[in-house]
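Asks: Pasting the sequence and the predicted coordinates here, then a few questions.
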Amino acid sequence: MSGMNLALGSARLDPFDQFPVQLTTQHHRLLHHWLSTYATMMFDDAHGQAFNPMRDVWCPLDLSNAASFNAIMAHSAAHLARMQGLRQSKEALKFKAEAVRIVQVWMEDPERALSDDVLAAVLRLLTYERYWGTEAEWHVHYNGLSNLIQARGGIEALQSNWRLELTTFLVSLMSKPSWFDCSNQIEELSGQHLAARLHPVLGDTVNLHRIRCLWLLSFVQDVGTFRANSPEIYSHGTSQFPAIKEALGLLKLHLRQNETGSMRQGPCTDSEFTRLACLFFICTLLQQSTSDSRAATDLSGRPSHYDTQLVSYLNTFLDSSRPQWYGSIENLYTTLFCTFDASWRTGLNMEYIRNMTGIMASMTGGVRYGVERCLLNILCRTESNGFDAFDEEWTPDLLLSQIPPQ
């Protein structure tokens, strides 16, 4: 990181005026922050032949036109403000407004209204709203993107621009702006889909791998949003729910006893898959409870609280079934996925969670390990806002900066 920071800090980022706008000092600062966020993925030469979603997809799209560039500047400004402890960024809103203005101008031009530039810009505005806006604003851009795709003739019509084809296809699988929501169509990425080999996009195994890598980037960003949208959990962990806390402690202990670290090699083992699935189950339920609460209080502008009734329901269930799962992650998996039934009140989909686990299992061992550490760090905080050495520094931002090409 220090070498990369030195290189960026001492050089002109646009010596040949190749950026879509004339760079200012403000642009330089935000570009530096944006590139630093994805340091390993952008600058790790050890994986030159591996697919790199930032270098190979998002960076070319973000620098392809002025609207996309302003949207990523908004994203960078909002992220920088959050790191500085600010809840809102006027700078981010300014760049977002400029991106929207440019798109509106293009939409009034018949020759440009359905262009790749418009699609790329709307995709980045969707990214901004996912993490810094509201679900309602996300749906506005999502519906706009859907209309553009339909007018272009469907996603198949984007094959001439494979970057747009893959990113647009991934977004089309979403109905809610978080992969922790079971209403999304993630089964197509799991490799279990019966018609996958006939799919116009996923029928190509290279495309499937690339879309999974793009999904990983999106998922890790969702982990950061999950933390931001669950301030009570991040401040105090699950101390109010002792049975859930005990189940998480079991998963954490198993990880510590059976994993050698972030450099682990080899495919995902059965026990690792079981542990990941249990962790994703708990996170998905907590996300659902937070989403339900936010839907009722979204206009308040205050940090949301999670639905304690829903979380208490899981806690009571785990407490009453403790003899069935205590001391065994395999038994905990069976208890959660085969005995617990909350679909009638939460919209939980066990198969969705298994599919999400399967996609994560296809990633490298270091990435899987980092995702587990981040989620356990969020969920296992103590009442004193502390954490032990096992959790130290494992944050979504750190993981994002260290994800290697896959």
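Replies: Thanks, I have the structure now. Residues are numbered from 1 along each chain as shown.
Asks: all contacts plus neighbour counts: C-alpha atoms, from now on.
Replies: Fine.
Asks: In this structure, which helix is the longest?
Replies: Counting by DSSP state H, the longest helix found in the chain is helix 270-297.
Asks: Could you pull out the buried residues of that one?
Replies: By neighbour count on 16 or more other C-alpha atoms under 10 Å, the buried set for helix 270-297 is 272-294.
Asks: For the spatially most central residue of the chain, list the residues it contacts.
Replies: The centre of the chain sits closest to residue 219, judged by C-alpha atoms, centre = their mean, with a distance of 2.6 Å. Residue 219 makes contact with 178-179, according to C-alpha atoms under 8 Å, 6 or more residues apart in numbering.
Asks: List the buried residues for the helix or strand containing it?
Replies: Per DSSP states H and E: residue 219 is located in helix 205-228. For helix 205-228, burial by neighbour count (16+ other C-alpha under 10 Å) applies to 208-228.
Asks: What of stretch 264-271?
Replies: Neighbour-count burial for stretch 264-271 flags residue 268 (criterion: 16+ other C-alpha under 10 Å).
Asks: ok, structure two:
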Amino acid sequence: MTKPSWFEPTNNISEVSEPSADAFALDPSMDFQKIRCLWLISFIQDLRTFMGFSSRFYVQGLSTYPSLYQAVLHLRDEFQRSNSSASVTLGTSPSDYDRLTCLFSICLMMQESISSPPIDAMSNSFWSSGLDILDGALMQSRGLWDFSVQNLRPFLHQHLVETYPDALQKIEYVRRMTEVLGQVSLEARIGVEKCLLNMLCRTNDAQTVFLVDDGWTPDSLLSSMHGQ
């Protein structure tokens, strides 16, 4: 990791998600699954500090952005439905892929909002954070994505394209992160998604919405990992 967070899209994870032929040629015995596991541990550890970059996000999560907060609550509801004991399946389903893509896209925009100066909103005279702009876009276009993760994913994709100069880099980075999560164990993938949802769905009094002793925090997830 060359940047202080794995949610910085300038980090290079190409060899983690899609090892090249050159990498295999240099060391045919290299265990790329082990490399993914090491990356996963580093990523989970990074989750512990991600929200700590901003006391506001740590205390309130995304609850100060009403439309964005509704979007992550919907992702939470879809996660719970998808991972009920009656319906959970091995592998990454299209709905799993859509949810993870949405979560990573939102987290990248959060990281940008935390670490960068505000960006100009549609060339207006006032300045807004990236999350303010995203929240406004979600509110104005609610009919396009409401209650559909399948629609939310392309909406966020288009929002990145329209808002960020490095949109293609962000989109490609999100794709690679999602692919890496699809290549680890089911338990690890579900655990990462739990942690992300637990952070993003904090209420405005800093309360989490899930049990903290059931893999919903980075510490509990790390303690449960066994060669993922």
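Replies: The structure has been received and is ready for your questions. Remember, predicted model here, so these are calculated numbers, not experimental data.
Asks: hang on, the earlier thing: downstream neighbour of the longest helix of structure 1 in the secondary structure list?
Replies: Taking DSSP H and E as the definition, the helix or strand right after helix 270-297 of structure 1 is helix 308-320.
Asks: Which positions in that following helix come out as buried?
Replies: In helix 308-320 of structure 1, the ones that count as buried by 16+ other C-alpha under 10 Å are 308, 310-312, 314-319.
Asks: Residue 375 of structure 1: which of those residues is nearest?
Replies: In terms of C-alpha to C-alpha, no member of the buried residues of helix 308-320 of structure 1 lies closer to residue 375 of structure 1 than residue 311, at 16.9 Å.
Asks: residues in contact with the counterpart of the closest one in structure 2?
Replies: Alignment note (TM-score structural alignment): residue 311 of structure 1 maps to residue 131 of structure 2. Going by C-alpha under 8 Å, 6+ apart, residue 131 of structure 2 touches 65, 109-110, 113.
Asks: Burial check on the aligned residue in structure 2 for residue 248 of structure 1, number of neighbours?
Replies: Matched by TM-score structural alignment, residue 248 of structure 1 corresponds to residue 72 in structure 2. Neighbour count of residue 72 of structure 2, defined by other C-alpha atoms under 10 Å: 23.
Asks: Is residue 72 of structure 2 in contact with residue 201, as I believe?
Replies: Yes - contact criterion C-alpha atoms under 8 Å: residue 72 of structure 2 and residue 201 qualify, at 6.7 Å.
Asks: sorry, back to before: of the contacts of residue 131 of structure 2, which is the nearest to residue 191 of structure 2?
Replies: Nearest to residue 191 of structure 2 among those is residue 110, at 20.4 Å by C-alpha to C-alpha.
Asks: Now do that closest one against residue 189 of structure 2, distance only.
Replies: Counting by C-alpha to C-alpha, to the nearest Å, the gap from residue 110 of structure 2 to residue 189 of structure 2 is 21 Å.
Asks: do residue 133 of structure 2 as well
Replies: For residue 133 of structure 2, the distance to residue 189 of structure 2 - C-alpha to C-alpha - is 30 Å.
Asks: got the buried residues for stretch 60-71 of structure 2?
Replies: 60-63, 65, 67-71.
Asks: Report the mean deviation for the helix or strand following the helix holding residue 219 of structure 1 after fitting onto structure 2.
Replies: Elements were assigned by DSSP H and E; along the chain past helix 205-228 of structure 1, the next helix or strand is helix 231-236. Once fitted to structure 2, helix 231-236 of structure 1 is off its aligned match by 1.4 Å on average (mean C-alpha distance after the TM-score superposition for structure 1).
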